[in-house]
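Chemist: structure here, sequence nowhere to be found:
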């Protein structure tokens, strides 16, 4: 399966999946901006994915035209679709309550909140195959502004 974000249909899949999930936010986020593709963020995300570090990139490397960007990471042992990766981030919403945060102590919700952050309206992603890692498929999305 082609996962390359140079492929326009993959870019569309990523943007459409984000917008579809953002429409499902509870309570509804009427002020949520529609997501669009950012090729500078894609370039940064791809460059970081290629390093296969499996940790977040330095904040200063996620700045585009003076705009800071956030970041989500996903790793898989198989070539998961972009929609699956993005859905995994969204699924953290099950342990998140609007207005009060995580519903269980230590719950990870940062990927979800990044995905649905109301002022974020640009996304760019990249993927790399890292043969020396057990989870060799490494997905990176950057969100501007965070």
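Modeler: Yes, it's here. Computed from a prediction, not measured in an experiment: that's the story for all the values here.

Chemist: CA atoms for contacts and neighbours, from now on please.
Modeler: Noted.

Chemist: contacts for the longest helix along the chain, please.
Modeler: For the chain, the helix reaching the highest residue count under DSSP state H is reported as helix 8-22. Residues outside helix 8-22 that contact it (CA atoms under 8 Å, 6 or more residues apart in numbering): 3-5, 29, 32, 34-37, 82-83, 86-87, 90, 115-116, 123.

Chemist: take this one as well and set it beside the first:
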């Protein structure tokens, strides 16, 4: 099921607002201070091919990451349940959940560099929203 243009726009807007806030040094960390400002945190645009690829994998109903060799981007998973699991409500919650790893766990590198130790510390979902696609 393809997402509507309005939902796609909301996804990009939410990502870009969060990324802009981080680039400006306005995002709180677990230490109660703001993360340092960042570099190379560019605006994102929507990729319908990536959406189709993600939907195809989602249709397999396997709650695990897809084969990294078959995608050209990082990947986050989110499981939703309850009465309202529409894309309109669930996708923004997922993005916020992933982003909040910064304020709940934090980035141990003072220069906001993604190292293997930082990734393993429990902020992998956050880094997928923060960083340009990596794999």
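Modeler: Cool, got the structure. Quick caveat: nothing in here was measured; it's all calculated off a predicted structure.

Chemist: related to what we said a few turns ago, restricted to strands, list the contacts of helix 8-22 of the first structure.
Modeler: Counted as lying in strands by DSSP state E, out of these, are 36-37, 123.

Chemist: highest neighbour count among those?
Modeler: In terms of neighbour count, residue 123 stands highest of those at 28 neighbours, by other CA atoms under 10 Å.

Chemist: what residues are up against the residue nearest to it when sequence neighbours are not counted?
Modeler: Nearest residue to residue 123 of the first structure, sequence neighbours excluded (CA to CA, 6 or more residues apart in numbering): residue 143, at 4.7 Å. Residues in contact with residue 143 of the first structure (CA under 8 Å, 6+ apart) are 41, 69-71, 114-115, 120-124.

Chemist: columns distance to residue 61 of the first structure on top of those residues, output as a markdown table?
Modeler: Formatted as a markdown table, those follow (distance: CA to CA, whole Å):
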| residue | distance to residue 61 of the first structure |
| --- | --- |
| 41 | 10 |
| 69 | 9 |
| 70 | 11 |
| 71 | 11 |
| 114 | 18 |
| 115 | 20 |
| 120 | 18 |
| 121 | 19 |
| 122 | 16 |
| 123 | 15 |
| 124 | 14 |
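
Chemist: narrow those to those in helices?
Modeler: 41, 114-115.

Chemist: returning to that earlier point: list only buried entries from the contacts of helix 8-22 of the first structure.
Modeler: Buried subset of the contacts of helix 8-22 of the first structure (neighbour count, 16 or more other CA atoms under 10 Å): 3-5, 32, 34-37, 82, 86-87, 90, 115-116, 123.

Chemist: closest to residue 100 of the first structure among those?
Modeler: residue 116 (15.5 Å; CA to CA).

Chemist: quick one: secondary structure of the aligned residue in the first structure for residue 78 of the second structure?
Modeler: Aligned by TM-score structural alignment, residue 78 of the second structure pairs with residue 74 of the first structure. Classification of residue 74 of the first structure by DSSP: H, G, I helix; E, B strand; the rest coil places it in strand.

Chemist: hmm, residue 83 and residue 74 of the first structure touching each other?
Modeler: No. With contact defined as CA atoms under 8 Å, residue 74 of the first structure does not count as touching residue 83 (11.5 Å).

Chemist: can you tell me the closest non-neighbouring residue to residue 125 of the second structure?
Modeler: Going by CA to CA, 6+ apart, residue 125 of the second structure has residue 98 as its nearest residue, at 5.0 Å.

Chemist: tally of neighbours for residue 78 of the first structure?
Modeler: 12.

Chemist: just to confirm, which helix or strand has it in it?
Modeler: Using DSSP states H and E, residue 78 of the first structure is not contained in any helix or strand.

Chemist: ok, residue 99 of the second structure to residue 17 of the second structure distance?
Modeler: 11 Å (CA to CA, to the nearest Å).

Chemist: all good on my end, thank you.
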